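> the following comprises the amino acid sequence and a computationally predicted model.
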Amino acid sequence: MDAIDRRIILALQQDGRLSNVDLAVRVGLSPSPCLRRVKLLEERGIITGYQAVIDRHAINLSLTVFVEITVARHSRQNAALVGQSLSSIPGLVACHMVSGDADFLAEIVVADLSSYERLLTEHILTIEAVEQIRSNFSLRPITTSLPLTLPSA
């Protein structure tokens, strides 16, 4: 990936609906080479898709909770059980198996605190292999795109 590819990716992360002509202008290419580069980035699996970014507040999912989950009696089976159970939780945005104090870190969106309490008691606390849960509430997001640094010119 060179500097032009990075500029293409950064521009598409900011606005995935850019026309090829507008994208080409932003990155300093003519439209044909720009389109070829985008197609190559897609073929190489660097760009894996395009999606709409939804305003969570507009659809009444105003509370983002990061839930740290520790698995009881560490084993492959318990980790698989927790991972599979977490993947079916309503409002789950992302979930990662992590190292450190917790074993899983789940990002969950809900309408409000009482909705989170309901989700916690009805879904997360019912997973047998869960030993400990710690909830962290987001005050506001800081960034929403991958930090691709451009080399100095």
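Arrived safely, thanks for sending. Numbering: from 1, shown residues only.
> only C-alpha atoms for contact and neighbour calcs from this point on.
Will do.
> which residues does stretch 118-134 contact?
The contact list for stretch 118-134, computed with Cα atoms under 8 Å, 6 or more residues apart in numbering, reads 67-73, 78-79, 81-82, 85-86, 89-90.
> can you tell me which of those residues are buried?
Buried members of the contacts of stretch 118-134, counted by 16 or more other Cα atoms under 10 Å: Val67, Glu68, Ile69, Thr70, Val71, Asn78, Ala79, Leu81, Val82, Ser85, Leu86, Ile89.
> can you classify the second one by secondary structure?
Following DSSP: H, G, I helix; E, B strand; the rest coil, we place Glu68 in the strand state.
> quick check: it touching Asp103?
Yes: between Glu68 and Asp103 there is a contact under Cα atoms under 8 Å: 7.3 Å.
> now the buried ones among the contacts of stretch 118-134 as a markdown table including distance to Gly16?
A markdown table is the format used below for these (distance: Cα to Cα, whole Å):
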| residue | distance to Gly16 |
| --- | --- |
| Val67 | 30 |
| Glu68 | 32 |
| Ile69 | 34 |
| Thr70 | 37 |
| Val71 | 38 |
| Asn78 | 39 |
| Ala79 | 36 |
| Leu81 | 36 |
| Val82 | 34 |
| Ser85 | 32 |
| Leu86 | 29 |
| Ile89 | 28 |
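> presented hereafter is structure B, for comparison with structure A:
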Amino acid sequence: MQLDATDRRILGILQKEGRLSNAELSERVNLSPSACHRRVGRLEAEGFIQGYVALLDARRLDRPTTVFVEITLSGQADEVLEAFERAVKLVPDVLECHLMAGSADYLLKVVAQDTDDFARIHRQYLARLPGVAQMHSSFALRTVRQTTAIPV
């Protein structure tokens, strides 16, 4: 499916204002409500829109500490990677896990209350992940920019 300028405007607006009503969205992209609704349905069906979420404030939820954890595994065999990936998906404090090219095999984004809470997460979960040979943690001092909006 090819995206035209109207599809891109719809995606740009929805990823910043996902609770916008169809009537408001259709007005902003200069379409009739029915045509706008059809386009949004098509964008959902084609997988351009994967879902709708509420973005929460980690500080208000007592998770102000962000830690990036670089993990190097003991090997690169498929079964080692698959076992690690299955296990890391079960760690509730891991927001993101990326398979990397470079010095580490995986990069995790973890949220915690503070350093003591991260120590608990490390002991209870991260240190028990299968296949881990090395782990390096870096604490974010301040978030300069954070967005979920993909350029369209």
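Okay, I see it. Being a predicted model, the structure only gives us computed values, none of them experimental.
> ok, back up a step: Asn136 of structure 1: which of the buried ones among the contacts of stretch 118-134 of structure 1 is nearest?
Among these, Val67 lies closest to Asn136 of structure 1 (Cα to Cα), at 6.2 Å.
> grab the nearest non-local neighbour of the closest one.
Leaving aside its sequence neighbours, Val67 of structure 1 sits nearest to Ser135 (Cα to Cα, 6 or more residues apart in numbering; 4.6 Å).
> residues in contact with whichever residue in structure 2 pairs up with that neighbour?
Using TM-score structural alignment, the equivalent of Ser135 of structure 1 in structure 2 is Ser137. Contacts of Ser137 of structure 2 were listed using Cα under 8 Å, 6+ apart, and they are Val67, Phe68, Val69, Glu70.
> hmm, which two among those residues are most spread apart?
The span of the contacts of Ser137 of structure 2, defined through Cα to Cα, is set by Val67 and Glu70 at 9.8 Å.
> Cys97 of structure 2 contacts Ala104, correct?
No: counting by Cα under 8 Å, Cys97 of structure 2 does not reach Ala104; the two are 12.0 Å apart.
> and what about the most centrally placed residue in structure 2, helix, strand or coil?
By Cα atoms, centre = their mean, structure 2 has its centre lying nearest to Glu96, at 5.5 Å. When classified by three-state DSSP, Glu96 of structure 2 comes out as strand.
> in structure 2, point out the residues matching the strand or helix carrying Val25 of structure 1.
Using DSSP states H and E, Val25 of structure 1 maps to helix 20-27. The aligned range for helix 20-27 of structure 1 in structure 2 is 22-29, by TM-score structural alignment.
> ok, then the element right after the helix holding Val25 of structure 1?
Downstream of helix 20-27 of structure 1, the next assigned helix or strand under DSSP H and E is helix 31-43.
> that next one packs against which elements?
Packing partners of helix 31-43 of structure 1 (3 or more Cα pairs under 8 Å, 6 or more residues apart in numbering; DSSP states H and E): helix 3-14, helix 20-27.
> let's see it at 6 Å
helix 20-27 (3 or more Cα pairs under 6 Å, 6 or more residues apart in numbering; DSSP states H and E).
> mind listing what's buried along the helix it packs on?
By neighbour count on 16+ other Cα under 10 Å, the buried set for helix 20-27 of structure 1 is Leu23, Ala24, Val27.
> same question for stretch 43-58 of structure 2.
Quick answer for stretch 43-58 of structure 2 (16+ other Cα under 10 Å): Leu43.
> alright, I will stop here.
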